[in-house]
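**Student:** predicted model, plus sequence, below.
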Amino acid sequence: MENLSRFRTFLHKNKGTIGLLILCITLIWGYAWILMKEALNYMGPFTFSAFRFGTGTLTMLVVLSVMKIGLPPKDKWGHLLVAGILQTSIVFLFVMYGLRFVDAGKSSVLLYSMPIWSSLLATKFLQERIPRMKMIGLGIGLLGLLTILGWDIWMNQNSRIIFGELLIVVAAISWGASNVYYRLKLLDVSQLQVNTYQMLFGTLGIIIASFMVEGGDPVHLTGESIYYVLFTGVLASALCFTVWFFLLSIIDMVTATISTLLVPVFGMFFGWLLLDEHLTPSIIIGSFLILIGIFIANIAKKKA
């Protein structure tokens, strides 16, 4: 714990290091979308999610053990179960299944519309008032979402792609709901405990789904597929979130939220670079609208 305190002091004095860490985290998360897409060549989407978050959960339990952080309060276990279902089970079951039909770059943009849904749900359940500029930002973000979805509905008319996109939008809404639920029920629990145990409960839900849906499907464990599991489980899920929650104790939430907008940008770039995914005008225009909308909404929140 003393080393963590020293590291926190170092970061306070070296703001450039904070920016570098944020850049590395969002770069890893953006690249992880490509690995999630490629992993479908070796196993079913639910099975991969079970491997990924099972590995991530074990890593987080080791982190808590090393940091000598005990169990969360008993009265919070039920809330952690709900958070795990919303944050891990629903989000990544729907995202991984949607990736069977939707490009990795477009999927990352749709999922990172999450701040829009978080804000809308917060007005309902947290009684947060939306300032005028924030409402404008949310409207622009929703317009961007409709630009991406609408093009496929009216021009491509591929029911499989539309179905996959809708699954990922539902995942984004579930992610937003988990953020609101966290603020309602788990705000007084250590963020590392929340991340570890919601992931634990969420992983159990994913394992059950994988046995029910893909129990007899083949799993090809090769050097490449194991790399996908370890990278997304240990690095992208466990370690990056550990560093991320640590940074959240140093930087303000608005800066953190705005910085996550780099993830879909990197996701689209790697999709184009490594998977030869096409960046259509609707994806580019819609993506910029979503990013601009979320940026305006967060600037309005900061001013408020």
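**Tutor:** Ah, there it is.
**Student:** CA atoms for contacts and neighbours, from now on please.
**Tutor:** Will do.
**Student:** distance check, residue 90 against residue 298.
**Tutor:** Distance, residue 90 to residue 298, by C-alpha to C-alpha, to the nearest Å: 26 Å.
**Student:** and what of residue 239?
**Tutor:** Distance check for residue 239 against residue 298: by C-alpha to C-alpha, it reads 26 Å.
**Student:** more neighbours: which of these two?
**Tutor:** Remark: of residue 239 and residue 298, residue 298 carries more neighbours, 23 against 18, as counted by other C-alpha atoms under 10 Å.
**Student:** helix or strand for the more buried one, just tell me which one.
**Tutor:** Per DSSP states H and E, residue 298 falls inside helix 281-303.
**Student:** buried residues, that helix. List them.
**Tutor:** Of all the residues in helix 281-303, those buried under the rule 16 or more other C-alpha atoms under 10 Å are 282-283, 286-300.
**Student:** second structure follows, compare the two:
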Amino acid sequence: MVLIKLVLLAALAMTAFAANSLLCRMALVDTDIDPASFTFWRLTSGALMLTFLVVMRNQKPLQEGNMASAIALFVYAAGFSFAYISMTTGAGALLLFGAVQVTMISWGLFKGERMSTLQWGGFLLALVGLILLLLPNAAVPQLSSALMMLAAGIAWGVYSLKGKGAKFPIEATAGNFIRSTPLALVLLVIFWPGGEFHAEGMAYAVASGAIASALGYALWYSILVHIAAIKAATLQLSVPVLAVFAGWLFLDETVTLRIILSSLAVIGGVAMVIWVKKAAG
């Protein structure tokens, strides 16, 4: 029963991550909001939502979390928003989650985690599925955008790794969001001359921050204490697949046979890493 609950919670968290990609693309492409404003409203609304949840639990909003995690959260959110201005969804997702995998798996191996031959096979199968899904549709991104998305992926990997030690995930997430908002405000001020207020874009940012980010990240923090870094990294390979199907549902993007096959490869590969036991010895 506990395992089933963990799987369901993980599915919800991955859905929230995919929703962030969808909301960001819709805001930056279909509205006039700029990436600095999107980042600010996303983090601020997330901080407000989490503060409300913490207060309702009779806790203090800043009693958990730390500045290092807040900086990692800010770098991820800002890099994510700015990178998506000049790259396709596929290229961005591939760079983002590729960087996450390298960061978390490298740390896991450094700390002594090991994968069996079948688990490595599952990880490679998931990567092949991602490449099949994303590369044929990905325009070559600008170097600056690629570097920003890579930085965002590394920052998210660091944030996830630091979250593994959180005893109180909701309070920790709240503290991190609150500490990140001044950084987002500085970013907004720096880019203010080029910023434009747009109600629809702000609504997307608030939905991303208060729901997909605040609630999704708190949920992710609560799951991380139960799974190894390597499995946590591989689990996130499913997010680009979910994002593709979200684009099909909400943006009328075509789902081809290639998309279906690559999705099966990613999901199957993730399942192999999570469920296959490490070989003895």
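**Tutor:** Received, thanks. This one's a predicted model, so the numbers in the text were calculated from it and none came from an experiment.
**Student:** give the contact list for residue 199 of structure 1.
**Tutor:** By C-alpha atoms under 8 Å, 6 or more residues apart in numbering, the residues touching residue 199 of structure 1 are 53, 56-57, 84, 87-88.
**Student:** so who does residue 165 of structure 2 touch?
**Tutor:** Counting by C-alpha under 8 Å, 6+ apart, residue 165 of structure 2 makes contact with residue 225.
**Student:** could you do residue 60 of structure 1 as well?
**Tutor:** Contacts for residue 60 of structure 1 were tallied using C-alpha under 8 Å, 6+ apart; they are 196, 238-239.
**Student:** if we use 10 Å, what do you get?
**Tutor:** 54, 66, 192-193, 195-197, 199-200, 234, 237-239, 241-242 (C-alpha atoms under 10 Å, 6 or more residues apart in numbering).
**Student:** only whichever of these are buried, select them in PyMOL.
**Tutor:** Buried subset of these, written as a PyMOL selection, criterion 16+ other C-alpha under 10 Å:
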select buried, resi 54+192+193+195+196+197+199+200+234+237+238+239+241+242
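**Student:** show me the contacts of residue 60 of structure 1 that map onto helices.
**Tutor:** Using DSSP state H, 54, 66, 192-193, 195-197, 199-200, 241-242 are the members of these that sit in helices.
**Student:** what's the closest of those residues to residue 139 of structure 1?
**Tutor:** Ranked by distance to residue 139 of structure 1 (C-alpha to C-alpha), these are led by residue 241 at 29.4 Å.
**Student:** next one: the closest one from residue 218 of structure 1, what distance?
**Tutor:** From residue 241 of structure 1 across to residue 218 of structure 1, the span is 31 Å (C-alpha to C-alpha).
**Student:** may I see the buried residues of stretch 219-230 of structure 1?
**Tutor:** 225-226, 228-230.
**Student:** how about the aligned residue in structure 1 for residue 45 of structure 2, what does it touch?
**Tutor:** Aligned by TM-score structural alignment, residue 45 of structure 2 pairs with residue 55 of structure 1. Residue 55 of structure 1 sits next to 49, 203, 229-235, 237-238 when contact means C-alpha under 10 Å, 6+ apart.
**Student:** recalculate using a threshold of 6 Å.
**Tutor:** By C-alpha atoms under 6 Å, 6 or more residues apart in numbering, the contact list for residue 55 of structure 1 reads residue 233.
**Student:** and for residue 152 of structure 2?
**Tutor:** Neighbouring residues of residue 152 of structure 2 by C-alpha under 6 Å, 6+ apart: 75-76, 79-80.
**Student:** out of those residues, which are inside helices?
**Tutor:** Residues of those located in helices (DSSP H): 75-76, 79-80.
**Student:** for these, pick the one with the most neighbours.
**Tutor:** That'd be residue 80 among these, by other C-alpha under 10 Å, with 27 neighbours.
**Student:** now do it against residue 271 of structure 2, distance only.
**Tutor:** 27 Å.
**Student:** check residue 113 of structure 2 too.
**Tutor:** Distance of residue 113 of structure 2 to residue 271 of structure 2, given as C-alpha to C-alpha: 18 Å.
**Student:** again with residue 86 of structure 2
**Tutor:** Per C-alpha to C-alpha, residue 86 of structure 2 is found 33 Å from residue 271 of structure 2.
**Student:** element containing the nearest residue to residue 270 of structure 1 once chain neighbours are set aside?
**Tutor:** Spatially, and ignoring its direct neighbours in sequence, residue 270 of structure 1 is nearest to residue 31 (6.3 Å; C-alpha to C-alpha, 6 or more residues apart in numbering). When elements are assigned from DSSP H and E, residue 31 of structure 1 belongs to helix 15-38.
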